[in-house]
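Chemist: Predicted model, plus sequence, below.
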Amino acid sequence: MEVDDQVKQVQITIQGAKESNSPEGVGYAVRNQLSSVSLHSQYKRWILLTFFAIIVIFCQSAATLLGRLYYEKGGNSKWLSALTQVVGFPILMPFLYNRKNIKHNSSEQTEPPSTIVLGSIYMVLGTLLAAVAMLFAVGLLYLPVSTFSLISASQLGFNALFSFFLNSQKFTPFIVNSLTLLTISSALLVLQADSSGSSKSPNGKYIIGFICTVIAAAGYSLILSLSQFAFNKILKKQTVKELLDFIIYESFVASCIMLVGLFASGEWKTLTTEMNEFELGKTSYTMTLLWIAVCWQIFSVGMVGLIVKVSSLFSNVISTLSLPIVPILAVFIFKDKMSGVKAVAMLLALWGFMSYIYQHYLDDLETKSKREGVTDGISLVQN
């Protein structure tokens, strides 16, 4: 139900109550109507949030595991691995250009930002996205996928910090507790040598992978907070078209940078040999890269959708739900060892995640209480 329709329905309810001289009063009728509208909107919102959350969790888990499979079976190009994280944007174009025009209520009719402003936003975020994709590719190459996933959970802490400065995110004891636990969880992992044998000591490639993954987590958190800031302060319109435009242009800039890096580094010369020597065959090589690109792009849609509907911090919290999924699957798929340190790190990270979820639950209760107070106030005025 659109906002205009909701307002008209309330107006009809008020007029009907007045004409019928309802003994309950106009205020009673308005309160019932607003409660019905509020309940409908709440159900619709949570259905949409659930949809976004499911595609974020599923696609992130699948893309991470497929990315590690690429390395495990003979892939070795960091630039190509990074490219697959951003190059899937063409699959969104049919939805953009076949979309019917959407009507906006008058309160949303604002002056659109200039082309220069929009171009600057896409250039900055696209460049950051390219850097983050490259760092994540290096981290996934040098770390077991379970360790990589656990360290990536630290982005929730970084996101809370950036949200405090950019999005006016408030800190509560539960959020502070969440950040502390996630920090300790990541710190434990740096003390552990790479159990997959890709490095012989904590001072080798394991440390490089750890540092790259932590920096990438911080960078991705910054992207999420800047995206929320751009939607709230600059783009303002939060429609499907704006959401798709945002993802497509940002990914296009990042893809161009990745392609330049791929050719400038000379790694493109080895791709034919890499495909021929891929352990699962040429077809599997192509399909692995294709599905990595598709999963990461659908993941981006879910993340931006959660940013628009709630906040960048909430989208990051949903992203960390894949935390227990990837390490557990990695034990069976890639024979990663679930050591005691990893188990403790996972438990601490889950504890930190639940702490934040509880704070979000408290925020929902507070919002509901305020909404009921406003409804009661309206009914008193109308009476």
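Modeler: Cool, the structure landed. Residues are numbered from 1 along each chain as shown.
Chemist: contacts and neighbour counts: CA atoms only from here.
Modeler: Noted.
Chemist: element containing residue 14, please.
Modeler: helix 3-19 (DSSP states H and E).
Chemist: The helix or strand just after that helix vs helix 3-19, what angle?
Modeler: Sequence-wise, the next helix or strand downstream of helix 3-19 (DSSP H and E) is helix 26-72. If you take axes from the mean of the first three to the mean of the last three Cα atoms, to 10 degrees, helix 26-72 sits at 160 degrees to helix 3-19.
Chemist: Return the list of helices and strands in contact with helix 26-72.
Modeler: For helix 26-72, the packing partners by 3 or more Cα pairs under 8 Å, 6 or more residues apart in numbering; DSSP states H and E come out as helix 3-19, helix 115-142, helix 145-152, helix 282-309, helix 312-319, helix 325-333, helix 340-382.
Chemist: Throw the ones you listed into CSV and include mean neighbour count, thanks.
Modeler: Listed next are the helices and strands packed on helix 26-72 as CSV, based on neighbours: other Cα atoms under 10 Å:
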stretch, mean neighbour count
helix 3-19, 14
helix 115-142, 21
helix 145-152, 26
helix 282-309, 21
helix 312-319, 25
helix 325-333, 17
helix 340-382, 16
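Chemist: Which of the ones you listed sits closest to residue 242?
Modeler: Residue 242 sits nearest to helix 282-309 of all the helices and strands packed on helix 26-72, at 10.3 Å, using Cα to Cα.
Chemist: this is the comparison structure:
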Amino acid sequence: MKAIIDEFKLILQGKFIWIMLIAPLIISAAFGYVFKNNQLNEAPVAVVDMDHSAYSQQLIEKLDADQYIDVKYITYNYMEPNSFLYNEEYFGVIYLPAGLEKAHTQGGQTNIGLYVDTALATATTYLRNGVTEVINAENATTAAGKLVAMGVSSAQATNFTTGLSLQTRLLYNPTNNTLMSSVIGFVNTVFLSILGGATLTIVPRLREQGLLAEALRRPLSLVLRVVPYAIIATVSMYVVMGCLKQVGGLRFEANVFQLWIPFLMYTVSLSLLCMLVGWSASSPAKAAGRITMILLPSFILSGAQIPVALLPPILQNVSHVLPLSWHFKFLRGLGFRGGDLHYFGQELGGFLILITSFLVVIFLLMLNEMRKIRKAERDGDMHTDSVDTTTQVITTETTSSASAPIKVSLKKNGSGTPKEVQ
């Protein structure tokens, strides 16, 4: 318990709590506002009408009436599509060929051209759908009219032209909201870097302060030092999701009383992984650089940018080692889809296995660290004993030399003066 209190005191003295709570909040608010309008309605297009007919004008009006199309410019002379698209003034160009009305009257087939600027793929997705809907509806209406002219009733003509009707319902993210994909991925990447950067340095900080040997005597207390960081990070996640929901209109249907369980399991598992990665660093400064060992794989393999199902099978298995992969499963399942927690027993088990595995590796590192400390203490004791023995010998010899009589020998040279004194 003392270790947890010490970490809380350290957090309160530093900037972690402010960075953990405020930085993700600012980022989520900014992105929520920027990406609030997640789809483009009324995409501006240009129409090149080479038919100059009443029917072509009717078709242009139908295109313009679609919610995804805004006919901003009509020309009756041929122009290259690039001239409309270079400056992004238009997102698409529709070509109505000459003889369109004649082919329509005689029941012939006509090719209508659609040029779409796929350099802006997100902006033009619904433009393509809108043009397709208008053309399909026009074909069905034309075919039904021809059948009625042949003596078939209107109801029969409608059945003949439609046949099977597909009714599609888009669930959970019908408007392809980027808040539920790219923005969530980016916000969680920032979140990971802040929490991971703090917990990476726990063991190196104790080592630098000379407190690691004492901390290893209570292994559980050392592991529990990640709890304050996990609690603050969990609170930060609640704040971030609430901000995205209020500012950006994020669809988030999770039960707030159930959500803390996967949030806390994620922050604890991530903190333990970071403690494991930063264990061998000699100082906090050297440990901080190791965040890339967790950040880059998490960003690529967790489903933040592309679905895990699109990854090669071996990388799909690797992704199970990353806490962020399990975190995204809960975000999508509980938050986006509104599922109840009892549906996620397998995912909760995955988190528990992950936490247990990290704890086992950390305790093995503790044993190895304690072995090194004992060896260093033994080497130090042997060195001290050697120094003491050497000092005793020198003292004995000095005493013996001091008690021995001093002999002086004088030798005379030719003049009778002493030559040498010993």
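Modeler: That came in fine, so what should we check first? Only a predicted model underlies this, so the values are computations on that prediction, with no experimental measurement involved.
Chemist: Would you mind reporting the TM-score between them?
Modeler: Superposed pair, TM-score by TM-score structural alignment, normalised by the length of the first structure: 0.32. Supporting alignment: 189 aligned residues with a Cα RMSD of 6.1 Å.
Chemist: Any chance of a markdown table for the helices and strands packed on helix 26-72 of the first structure, columns distance to residue 40 of the first structure?
Modeler: Formatted as a markdown table, these follow (distance: least, Cα to Cα, whole Å):
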| stretch | distance to residue 40 of the first structure |
| --- | --- |
| helix 3-19 | 10 |
| helix 115-142 | 35 |
| helix 145-152 | 36 |
| helix 282-309 | 16 |
| helix 312-319 | 22 |
| helix 325-333 | 33 |
| helix 340-382 | 14 |
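Chemist: Tell me which of those helices lies nearest to residue 253 of the first structure.
Modeler: The nearest among those, by Cα to Cα, is helix 115-142 at 4.9 Å.
Chemist: excluding its backbone neighbours, what's nearest the residue nearest in space to the middle of the first structure?
Modeler: The centroid of the first structure falls nearest to residue 303 when counting by Cα atoms, centre = their mean (2.9 Å). Closest residue in space to residue 303 of the first structure, ignoring its immediate chain neighbours: residue 315 at 5.6 Å, by Cα to Cα, 6 or more residues apart in numbering.
Chemist: before we move on, back to that, of all the helices and strands packed on helix 26-72 of the first structure, which one comes closest to residue 96 of the first structure?
Modeler: Proximity to residue 96 of the first structure, assessed across these by Cα to Cα, is greatest for helix 282-309 (12.5 Å).
Chemist: Now do the helix holding residue 14 of the first structure against helix 340-382, angle only.
Modeler: Using the same axes, to 10 degrees: helix 3-19 of the first structure against helix 340-382 is 40 degrees.
Chemist: Counting by contacts, list what helix 3-19 of the first structure packs against.
Modeler: Counting by 3+ Cα pairs under 8 Å, 6+ apart, helix 3-19 of the first structure packs on helix 26-72.
Chemist: who's in contact with the following helix or strand past the helix it packs on?
Modeler: Using DSSP H and E, the helix or strand that follows helix 26-72 of the first structure towards the C-terminus is helix 78-83. With Cα atoms under 8 Å, 6 or more residues apart in numbering as the test, helix 78-83 of the first structure has contacts from 67, 130, 133-134, 136-138, 141, 255, 258-259, 261-262, 267, 289.
Chemist: repeat that for 10 Å
Modeler: 67-68, 70-71, 75, 77, 87, 129-141, 251, 254-263, 265-268, 271, 289, 292-293 (Cα atoms under 10 Å, 6 or more residues apart in numbering).
Chemist: Over to stretch 347-362 of the second structure?
Modeler: Residues contacting stretch 347-362 of the second structure (Cα under 10 Å, 6+ apart): 219-220, 223, 261-262, 265-266, 268-277, 279, 320-323, 326-327, 329-330, 341-342, 344-346, 364-368.
Chemist: For residue 127 of the first structure, which non-adjacent residue is spatially closest?
Modeler: Closest to residue 127 of the first structure by Cα to Cα, 6+ apart is residue 254, at 5.7 Å.
Chemist: burial count for that neighbour?
Modeler: Residues contacting residue 254 of the first structure under the criterion other Cα atoms under 10 Å number 28.
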